[in-house]
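Undergrad: sharing a model that was predicted from the sequence below.
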Amino acid sequence: MIAIVDYGLGNIKNIQRAVEHLGYDAQLTQDAEIINQADAIILPGVGHFKDAMRAINQRQLLPILQNINNKPMLGICLGMQLLFEHSAEGDVDGLQLVPGQIVPIQSPYPVPHLGWNNLISDNKQLEHDVYFVHSYQAEMSANVIAYADYGTNIPGIIQYDNYIGIQFHPEKSGEYGLAILNQALQGGF
């Protein structure tokens, strides 16, 4: 069973449909017991970093999410950013599960980074067009396994221990996006 954390900010129904399309049982939840019993956890997100951390705290999800260390935990879009230590968006700490900072996109191209962009990776199987929508990004680091060139390098997929982040929307990126989602739910890259 895949637990999709419902903290009030997210594209959760589309994520749920994508996970179910892949053949998994997906449950939208805020319940600690369901999250702890899940085979994998998805932290979705659309919106403002500070609002998301406030919602996570209000629902008392912070200690639950910070103690998932024995199974895949996948952050999608804002959910990926929440995995990091701190964000400039609202000047607030994240879940502090992945080292690094979330910073504004500094690009000669329009921000937000909106639309299709090709991933670049040492793993040629990851190099496909995917759909992005965001104004902030993780900093480049050794944990980045695929990135997009948008006038600057933008991490598209990161993995640190059991934590996997996907900055783009796999549920909106066609069959390739679903394949990435499936691989992440099975433990990573």
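TA: Arrived safely, thanks for sending.
Undergrad: C-alpha only now, for contacts and for neighbours.
TA: Fine.
Undergrad: run through the strands of the chain in chain order.
TA: 2-5, 26-29, 40-43, 73-76, 84-87, 92-93, 98-104, 113-120, 129-134, 136-138, 144-149, 153-160, 163-166 (DSSP state E).
Undergrad: how far is the shortest one from where the chain is centred?
TA: The gap between where strand 92-93 is centred and where its chain is centred comes out at 17 Å by Cα atoms, centre = their mean, to the nearest Å.
Undergrad: which strands and helices sit next to it?
TA: Counting contacts by 3 or more Cα pairs under 8 Å, 6 or more residues apart in numbering; DSSP states H and E, strand 92-93 is packed against strand 84-87.
Undergrad: now do the second one
TA: Packing contacts for strand 26-29, counted by 3+ Cα pairs under 8 Å, 6+ apart, involve strand 2-5, helix 12-21.
Undergrad: then this one, side by side with the first:
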Amino acid sequence: MKQIVIIDYGLGNLRSVSRGLEHAGASAAVSSDPGEIAAADALVLPGVGGFRDGMEMLGPLEATVREQAGKVPVLGICLGMQMLMESSEEGGLRPGLGLVPGAVRHFPRVPGMKVPHMGWNTLTVPADEPLYDGVPDGSYVYFVHSYYASAPAEHTLTTTEYICEFASSVKNGRVYGVQFHPEKSGATGLRILKNFIELA
């Protein structure tokens, strides 16, 4: 059984992500130990909250995450995806991990449109992407976010429309990020997690 390590840096929905991975067929461990992280078959970087807090709290593990990102599959979820990008506007322009090209921006203010973007929305699913194997175009997943990723087309896996079109998932080599919460997205989310496990 593949050993997936969920990186515990103090900000994340660790229990629900762990349950989701276990339902999808993985052995999931939650750890802040660099040795355990380095020994994993794949890594998940979860996150709930602000970008600045996330980067500061990840600090001691940042070098380990960067090093492993070239060796094993990595999946960033929600804030975890945003931290994979080069920079974020949240709390003033701040650098991210830089593992995926692109920047994180605040949704434009549009009368009648609420921020955060919260609830179910659709994905434009690419035809030949292993992470989305068996996931039909237009599938619904669950979002909660006030900032969105803008990434080059070659690093954008799926897009979603809310106020503007944004990258709802990204990829660079073996590094993946999803803005939505697969662990809260029913059968579609479990299929995406299962596909990620199979990449390990």
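TA: Yep, that arrived. The shown structure was predicted, so the numbers you read here are calculated from the model rather than taken from an experiment.
Undergrad: any idea what the TM-score is?
TA: The TM-score (TM-score structural alignment, normalised by the length of the first structure) is 0.93; 186 aligned residues with a Cα RMSD of 1.5 Å.
Undergrad: looking at the helices and strands packed on strand 26-29 of the first structure, which is buried most?
TA: Most buried of those, by mean neighbour count (mean count of other Cα atoms under 10 Å): strand 2-5, with a mean of 25.
Undergrad: let's have the strands of the first structure in a markdown table, adding distance to Val19 of the first structure.
TA: A markdown table is the format used below for the strands of the first structure (distance: least, Cα to Cα, whole Å):
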| stretch | distance to Val19 of the first structure |
| --- | --- |
| strand 2-5 | 8 |
| strand 26-29 | 6 |
| strand 40-43 | 10 |
| strand 73-76 | 12 |
| strand 84-87 | 24 |
| strand 92-93 | 29 |
| strand 98-104 | 24 |
| strand 113-120 | 21 |
| strand 129-134 | 17 |
| strand 136-138 | 25 |
| strand 144-149 | 22 |
| strand 153-160 | 18 |
| strand 163-166 | 15 |
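Undergrad: Ala55 of the first structure is nearest to which of the ones you listed?
TA: Smallest distance to Ala55 of the first structure across the strands of the first structure (Cα to Cα): 11.5 Å, for strand 2-5.
Undergrad: mean shift between that closest one and the second structure?
TA: When the second structure is overlaid, strand 2-5 of the first structure sits 0.3 Å from its aligned residues on average, using mean Cα distance after the TM-score superposition for the first structure.
Undergrad: and the residue located most distally from the centre of the first structure, what is it in contact with?
TA: Within the first structure, the residue lying farthest from the chain centre (Cα atoms, centre = their mean) is Pro108, at 24.6 Å. Applying Cα atoms under 8 Å, 6 or more residues apart in numbering to Pro108 of the first structure gives the contacts Gly151.
Undergrad: top helix in the second structure by residue count?
TA: helix 186-199 (DSSP state H).
Undergrad: residues near Glu165 of the second structure, how many?
TA: Glu165 of the second structure has 12 neighbours, counted by other Cα atoms under 10 Å.
Undergrad: buried residues, stretch 92-101 of the first structure. List them.
TA: Asp93, Gly94, Leu95, Leu97, Val98, Gly100, Gln101 (16 or more other Cα atoms under 10 Å).
Undergrad: how much space separates the residue of the second structure sitting at the aligned position of the last one from Ala151 of the second structure?
TA: In this case it means Gln101 of the first structure. Under the alignment (TM-score structural alignment), Gln101 of the first structure pairs with Ala103 in the second structure. Distance from Ala103 of the second structure to Ala151 of the second structure, counting by Cα to Cα, to the nearest Å: 7 Å.
Undergrad: what of Asp137 of the second structure?
TA: Applying Cα to Cα to Asp137 of the second structure and Ala151 of the second structure gives a distance of 20 Å.
Undergrad: looking at these two, which is more packed in?
TA: More crowded of Asp137 of the second structure and Ala151, by other Cα under 10 Å: Ala151, with 22 against 14.
Undergrad: from Ile192 of the second structure, how far off is that one?
TA: 21 Å.
Undergrad: with Leu21 of the second structure instead?
TA: Distance, Leu21 of the second structure to Ile192 of the second structure, using Cα to Cα: 10 Å.
Undergrad: got the contact list for the counterpart of Ile120 of the first structure in the second structure?
TA: Superposed on the second structure with TM-score structural alignment, Ile120 of the first structure falls opposite Thr124. When contacts are counted by Cα under 8 Å, 6+ apart, Thr124 of the second structure touches Asp137, Gly138, Ser139, Thr158, Thr159, Thr160.
Undergrad: would you format the buried residues of stretch 92-101 of the first structure as JSON lines with distance to Asp25 of the first structure included?
TA: Formatted as JSON lines, the buried residues of stretch 92-101 of the first structure follow (distance: Cα to Cα, whole Å):
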{"residue": "Asp93", "distance to Asp25 of the first structure": "32"}
{"residue": "Gly94", "distance to Asp25 of the first structure": "28"}
{"residue": "Leu95", "distance to Asp25 of the first structure": "26"}
{"residue": "Leu97", "distance to Asp25 of the first structure": "26"}
{"residue": "Val98", "distance to Asp25 of the first structure": "27"}
{"residue": "Gly100", "distance to Asp25 of the first structure": "32"}
{"residue": "Gln101", "distance to Asp25 of the first structure": "33"}
